[in-house]
Structure formats: C-alpha cells, structure tokens
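**Q** need coordinates for the following:
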Amino acid sequence: MAISPLPHSPKSSLLRRRRSALLAGALSLALVGGLASEALMAQSGAAQAAAVTVPQATAQQMPSFADVVAAVQPAVVSIRVKADMGPQTSSFQGGDDEGGDNGGMQLPPWFKQFGIPFGKGGANRGGADGGRSPHNVVMGQGSGFFISADGYIVTNNHVVDKATEVTVLTNDGKTYTAKVIGTDEKTDVALIKVDGGKDKDFPFVKFAEGDSRVGDWVIAVGNPFGLGNTVTAGIVSARGRDIGAGPYDDFIQIDAPINKGNSGGPTFNLKGDVVGMNTAIYSPTGGSVGIGFDIPAATVQQIVADLKEHGSVTRGWLGVQIQPITDEIAESLGLKSDKGALVADSQDGSPAIAAGVKTGDAILSVDGKTVDSPRDLARKIAAYSPGTNVTLSVWRDGKAQDIQVKLGKLPDQQQQASADDNSGGDSVGKLGLSVAPASDVSGSPSDKGVAVVSVDPNGPAADKGIQVGDVILSVGGKAVAKPSDVSAGVDTAKAEGKKAVLMQLKSGTQLRFVAVPVAKA
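**A** Take a look at the predicted model:
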C-alpha cells in the first residue's frame, strides 16, 4: 500500500502564508532601517565635516595677525625698575594711588598711566641726616621696544622715572642691565640702552611713515600685569586726543586692550611698523575698558632723536600767554572762524616782545601752517629748535600781517604757551557790573584800568564768570582808566555794527579776553 503524504489543510496553508508575509515585512523593515541608518550616518558625517572646514574664500577674509606678531615680538621687551622715591609716594600710577608725581604727567583720576609696581622695599636709611630719613624703594615694571640693533630702547618716562636700576628682559628670556640715556617729562618719552656685546645685534622695529587713519587695524604688544609679552588687537578709534596730560597732548586713541604694565610698549600697523607708544588708558575701574592712548610715532621719533643726541629735549620758546578764540571773540575781531590762538599777554624779555607781538594779536599760522588752537600753537612752536626764525601770521586791527620771530629756548619749568580755556564769557543787555578806577580800589591786582567792584549775581556777567576783583584793562583795543571809558568802548562797537566788543581783563596774575555782546548793552 502506498503511503502518500497528507494533503495540506486550508488553515495550515493560510498560517504559513501569514508567517511568510510577516517575515518578508520584517526583512523589508530591517532593510529599510539599515538603509536609513546608513543615510543618517552619512548625513552626520557630512555635517561634522562642514563644522570643521571653513570655505577658503571665507578663511581669506578673516584677518590673522600671526605673521606680523612673529616678526615684531622679538623686539618688544619687559622693563623692570628699582626706584628710590624718597619720602614721596611712588610715581608709578599703576597701583591704587591715583595721585603722585607721574613723571610730570598730571592726569585726571580716571586716566591711568600704567607702569605697574610689583613690590616695595623697606625703609632704607641714610643720607645727610645721619640715617634718619626713610627712603621709599619701589620696584616697578613696564614695556619697551628696540629701535636699533645696537641696543637703544624706547619706553615711557613714567616707567623709568627716578630709577636707580633698570633691567631689560627680552622675549627669548635674556636679561640685560640698561642705562637711561634721557627722558622728557612733557611728552612722557624715555630712551634707554643695553649693551649686548660686540657680536650681539638686537632685533628692532621701525617707526611708521605718515599718520595712521581712524579705522586702521592696530596690534598692541606689551607686558600687562607682568605676565610677559602679550598681544592684543583693535583699531584706531580717534586721533588728536587731548587728555590733559601735558602741554603737547596729541594722542592716538585705540581700542586694543592695554593694561597696567603695557606702558612704553609699541602699537603696530599691519606692516609691522610702530604707529604709537602705549601711555595711558581711560579707566574708571583701573583695568582696560577699551579706551587707550598712544603717543604718535612721529612725536616719539622726534623726541628720541633729541634724547639720543643731547640727552634732553630743547624746545623753541615764543613767550606768550594764549587763549582760545571763541565765536564771540572772532566776531569782535572781524575773523571769519575761531581757529588760531589769541595773545592774552607776552612775557618780559621774550622773543615775542622782541619781535613786536602784541597783546590782542590773534596768531593764525606759523610758517604757513594753520594754527587750529592754542595747544596746536604750543606743539608747533615746540617742534622748532631754539634760534630758529619763524614767520607768524597775526590778525591785528582787522587785517593779517606777518611777523618774523627768532625763537628762544624754553626756560626750565616754564611752558612757552598757556592754553588757558577760561576765556571768560559774554553778557547781554546791561553789563550787570559796577566798576571803579583800579588805582582807587584796595587790593586791586593792577593800578591800571578799572576794577570790577560789584557783579549782579543774576546778570550775564556773573553767568559768564566775570567776578569782583577782575580788572578791565582795555575795551575794543583801547586802554581804559575810568568807567566812562568802558561805556564809550561799548558805544563805539555798537556804532560800527559789531555784535560784540573785546575786553581785556586781569584776574590775579592771569590775563584773558572776553567778548561782550553789545547789541542790547
């Protein structure tokens, strides 16, 4: 009997078909899942590659200062100083003390010069008093940079001021003892020198030619907080800043972060040339807030040349006391602008007196170069050597004329021009004051002119700073001796159609001019 396999039942066949379909579906899902996983992995890899690879065009647009820094950094040095300050407070304005000598640079408290003190010695005793006078020995540090292969280094005066020992640490870790060649308090520039031996040539940098422009990239290198060579970058924010540090302020403002210890360090352009020397910062907190000030390269270069040749700086001297020309003063003089400097007084025995410069002259240019302000005149005159003949264009009696002046030598402790901005003020309507002959007023600073004996506190004269005790010396260019002379001068100005009359006043020992409106006087 033949045995045959049992026939498949319909139910069993259906179950087999379902299992086959489920298996096929599972395999399909597995296949799709595998493909999806591979796709996701591929996409993730692509994303990772995009995150670390910058397109070449974009990379070329992003500035890098690495090449410039590598070239200039070896020429930048750290400077350590031991200074005997005597019984006085340290001049290094990098600590908590905001006062002090500051190397002759008297700054408002929110401006910081930042050679940084890092230690203070004990009270060393000695001297002519048999050892009873304490000496305040201060250790400070700042920055500097080589300007020649034979070891000349530029830094700030306030870094090496009163130094008994100066040590230079180069970028490669070598230490040298430095000699102070010369310093200049008025510009805060100093020149020191190290000797590297016969076979030693130091890496050095050169000064930039021409002026940097607002918006130019700059790189500051220095020794902030004694950390060693540090590089920061920014732009030139402004030029021609006057921060009240000295008579020749002409600072470059930069936003590259500079801090205590950066004093004397260089600021470079992208060519690796020095555009300025770090000197001060604006800082309510004591640290960088992005406002720093550099001495322009041209100024540093000029001062260094004198220090190298003479050990000091000799400046031309005109011998005048000057003040700004306000709009009112310009109108009263018949000038079309407020540029220039008004001569309030000339010093006895000065080159100005010898050349015929008179009180009331407005100096408009020096050797054809326009004078913008009293401080600009001070800088221009100081740039000449004593004995130089210069041509001043002055405005006198309603017209310009040239005066030849042979400049003298600026006396010690004396500025050749005073940029006193207390130009007084103007008054409207009645003058609001009473005057009497100065010779009749006890305590008057002058026996000439008329003294102000009372001022209406609500009047225009009081509002503009005219005070009891001031002496009016002239009105409209004519000397006055009695009250009626003042009225006559005002009336003359009104008759000539002038809006203001120029008065010369003496306050204490200071002379100044005020332009008094006469339209309603």
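**Q** from here on, contacts and neighbour counts on C-alpha atoms
**A** Fine.
**Q** next one: the lengthiest helix in the chain to chain centre, how far?
**A** Ordering each helix of the chain by length in residues (DSSP state H) puts helix 10-52 first. Remark: helix 10-52 is offset 72 Å from the chain centroid, using CA atoms, centre = their mean, to the nearest Å.
**Q** do the same with stretch 200-217
**A** That offset, for stretch 200-217, works out to 18 Å (CA atoms, centre = their mean).
**Q** quote the end-to-end distance of it.
**A** Using CA to CA, to the nearest Å, one end of stretch 200-217 lies 33 Å from the other.
**Q** can you pull out the helices in the stretch 151-300 of the chain?
**A** Secondary structure of the stretch 151-300 of the chain (DSSP state H, counting those that start in this stretch): helices at 157-160, 297-310.
**Q** quick one: those helices as CSV, columns for distance to Gly121 and mean neighbour count too.
**A** Below are these laid out as CSV (distance: least, CA to CA, whole Å; neighbours: other CA atoms under 10 Å):
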stretch, distance to Gly121, mean neighbour count
helix 157-160, 17, 30
helix 297-310, 31, 18
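**Q** please provide the structure for the following sequence as well, for comparison with the first:
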Amino acid sequence: MAYRGGCAAFALLAAFAFDAFGAPPPDFTDVVKRSTSVVVNISSTGKAGRLASDAASGDDEEDEERIDEGSDSLGTGIIIAADGYLLTNQHVVENADEIIVRLADRRELPARVVGSDARTDLAVLKVEAQGLPTAALGQSDALDVGEWVLAIGSPFGFEQSVTAGIVSAKGRSLPTEPYVAYIQTDVPINPGNSGGPLINMKGEVVGINSQIFSQTGGYMGLSFAIPIETAVDVAQQIRAHGKVSRGWVGVLVQPVNRDLAESFGLDAPRGALVSKVFDGGPAAAAGVRPGDIVTSFDGRPIVVSSALPPLVGQLSPGRQVPLVLLRGGREERLSVHIAELPEGDPLAAATPHPDVPERAANRLGLRLGPVPPDLARLLGLGSGGALVEAVDNDRATRAGLRQGDVLSMLNGNPLEGPEAFDRAVEGLPTGRALALLVLRRSGPAYLALRIP
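**A** As a prediction, this is how the structure comes out:
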C-alpha cells in the first residue's frame, strides 16, 4: 500500500507540475536518435597522462588523477568531417602511444593525432574512413540560460550514455583556461564523457564537454563545455596550419569588486581592471597603464573582466581595434594593435616568503620594509615600493594581502617606500577604500582595503 500511495503522490506531483508550467517534461528520444551516430568512443594507451577525470577545482595536485604506463584512458569524441576527422579533448589522448576509435556502428579504427591545443584542451584526430556521418553544429551564442541540453559519452566506459540538464550560465572563465568562455551546465558528466558533445533540443552540437568543478573528484552539479565556435576555430587552424594562433595585447586584468569600484570612482563594479602592462607589448605601445579599467573592446562592452581574454584571443594578429577605458574617472579612447600570443607562460611561480624582521605595524596592520634589489628586478619594479613583511590584521588578510607581497601603487600613485605608504595611510579618513597595486611573481593584482 505504501508503494501505491507513493506512486499516487508522484502522479499528483507530476500533474501539478504539468499544470503549473503548461508543458510536459521534454522528450529527448528524437534528438538522441539523430545524434548518436556522430559520437565515438576513444580509448588510448600510453605513458602516464591525465585521466579524463575532468576536475577543475582549485588544487591541481590533489584533483589531478594520473594513469600508469600501459593503462587505458577512456573518452569521447565527435565526427566533424566525413573523411574521418574527429574532435575531442587533448587530455583524452595526451601522451598516447595508441588510440582506438569505436564508431556507433561498432567498427574499431586506429587514429592518429593531427594536432592539439593545450590552452583549450582540444585535439583533432584522424581515422582512415570515408562517408562518415558528421555532427550538425549549432551556435552556443544562441543558447539561453535555462535551456535544456544533453550530453552523450562513455562515462566509466559505458558507451553511448545519455544525460540531460539545463544551461546554468554562459561565458564562464576558469583560472586555468582564460581564453575559453565556457558554457556551464548541470548535465551529469563523469570520467569518459570528456570530448563528447553538448547538444541542444534541435540535435545540434553547441559545445564540447570538457571539465567538472568538484571537491571530491566526482560530479557535483557543475559541468563545463567549450563553445562549439571556439572548438571549430581551433580544429580549422590545426588542420590548416598545425597550430593555433591567438591575439594578444599584453595586459593582465582582474575583476572590479565593490571596494575597488569605489576607490576608482565608479558608480558600480564593471569592466576589466588592468593590473599589469607588459613592456614592449601592444597595450604599452597604445598607452594603456596599470589602473586603467577597460569598458569596451573592439566595439563590445566589457561588463566583467573574464569577458576580455576570449575576445582578444579570438582575433587574428595584425588587426587594429578600438579600446575604451576609464582612467582617473575619465573616459579614454585608444587603438591597439593585435599581436600573436607568445608561447609559454610569461609569469613565474609563487613569491617566496622573506625572513620577517621586527618592525612596527602601521594603521592597516601591515609591517612594511624596503624591497630587496633582487626582488625588485625580478618583479620589474624600477624603484620604491614596500615589501609586506607581516600581516597583523584580519581585515588585511581577508582583503588578500599576504607576507611577501610588494606594494607598488596606492590609489594610482607610485609608492616611494614603506615610510611614504605609512604617512599616506595615516592621513586618510576612516572607512576610505584604498586601491593597492600588489606585485607577486605569480602576477600583479589590485586589492581593495578599507581604513579601519
């Protein structure tokens, strides 16, 4: 009786949901029938490499799983050309000695890597076949948040598994891949789904499932897919040139929070705050300065800082584009030349912590000292600045300041030294928001701190 009562209650709830929303739950069967033929299972054998565990949490060392010599890595891919070109994630085939692709008709074919791109985690494969069905490609820009989407893949080796969910957000930026504006969904993704398609209700591929954000290593409701436009552009460049070229203007940017907006005289947080301008880069030649806030790039408004790197990266080197920024509360219009993104990472690792001498803390709870010459050269600091030797205040810690930071600017003005900083802070009113430009070996950043 309890079982029947439960069924009745469920039926009542379903009927209520039908009446409340005016439509039945979606039926994915037609979409799946039209889509499965273009989805392939990929298995690779080779040297130790990253498994398709897809963890995108903050600690790479803990979340990254590795496979031993000779073990298998399972993933998914889609057919993008009838003559045997496939698209998948790079980490599915990374360091592989042998790659086997299983088609929907159960044929198994050896594959070779045509090329790959680490910055987007994409790879193009080739199998020797003709007349293959190809994926219908949609437009990720046309997706609406809340729209139904589904994934097809091989989670834990269970081929052609279908899961469904909705688009949770668009244009998401992850710390490790700033040049991809990810589609966030709640579609269940597990190891083996990597490289598989994200499909809309028209049966069109709108993304390549790539990562999950997890604190356990398993699915926790946050999945990320590479927009299909990005994936196709990467695939076309790899096939045509064997590599991927991206635009570069030579700046590092960061978000503008409420306190930073106040310290820069903005009515609300918006734009991309320039924390570093690389010497000799296009932005430096155009006149961009640290502390500028980019509000428009190439005619497109920049509301959040994460929107800027993908816009720059998708441009072809050689173009000249307009740039609108705020400087000292006034709007400036510049023109910047797009260069090619250099190979490698221009930033080094974390800043080492110096020995802490006994100095008195200032009004903000910071113990400051002069910047050692070798550290100043490493950070590109010409003169002045103040080294944070200790942080004795919870407010400063919460703002992000830490031992080893070098303070180079206060509210847009260069710091001549620790004494100059202490004098400037002593003369400011209580509650005033400060904008501090902090230099670290991992990169510069603006931090906001209020006078207690």
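**Q** what's the distance between the most centrally placed residue in the first structure and Val320 of the first structure?
**A** Geometric centre of the first structure, nearest residue: Phe251, 3.2 Å, by CA atoms, centre = their mean. Counting by CA to CA, the separation of Phe251 of the first structure from Val320 of the first structure is 24 Å.
**Q** show me the contacts for Ala123 of the second structure.
**A** Ala123 of the second structure makes contact with 87-90, 93, 113-117, 235 under the criterion CA atoms under 8 Å, 6 or more residues apart in numbering.
**Q** hmm, 10 Å instead?
**A** By CA atoms under 10 Å, 6 or more residues apart in numbering, the contact list for Ala123 of the second structure reads 77, 86-94, 113-117, 195, 231, 234-235, 238.
**Q** so how far is His241 of the second structure from it?
**A** Counting by CA to CA, the gap from Ala123 of the second structure to His241 of the second structure is 14 Å.
**Q** so for the two, which residues contact both of them?
**A** In contact with both Ala123 of the second structure and His241: 115, 235, using CA under 10 Å, 6+ apart.
**Q** touching, Ser365 of the first structure and Leu392? I think so.
**A** Yes. With contact defined as CA atoms under 10 Å, Ser365 of the first structure counts as touching Leu392 (5.8 Å).
**Q** overlap of the contact sets of the two?
**A** Shared contacts of Ser365 of the first structure and Leu392 (CA under 10 Å, 6+ apart): 371, 402.
**Q** so the longest helix of the first structure corresponds to what in the second structure?
**A** Using TM-score structural alignment, helix 10-52 of the first structure corresponds to no residues of the second structure.
**Q** and the helix or strand just after that helix, how far out from the chain middle?
**A** Using DSSP states H and E, the next helix or strand after helix 10-52 of the first structure towards the C-terminus is helix 56-61. Its chain's average C-alpha position is 36 Å from that of helix 56-61 of the first structure, according to CA atoms, centre = their mean.
**Q** now do stretch 230-244 of the second structure
**A** 19 Å.
**Q** which part of the first structure matches it?
**A** The aligned range for stretch 230-244 of the second structure is 299-313, by TM-score structural alignment.
**Q** hang on, the earlier thing: alignment lookup: the residue nearest to the centre of the first structure to the second structure.
**A** In the second structure, Phe251 of the first structure lands on Tyr182 (TM-score structural alignment).
**Q** was I right about its match contacting Lys170?
**A** Yes. If you go by CA under 10 Å, Tyr182 of the second structure and Lys170 touch, sitting 6.3 Å apart.
**Q** ranges for the helices of the stretch 301-450 of the first structure?
**A** 327-333, 351-355, 374-382.
**Q** to clarify, my last question referred to the stretch 351-452 of the second structure.
**A** Counting by DSSP H, counting those that start in this stretch, the helices of the stretch 351-452 of the second structure are 373-379, 394-399, 418-426.
**Q** cool, thanks, signing off.
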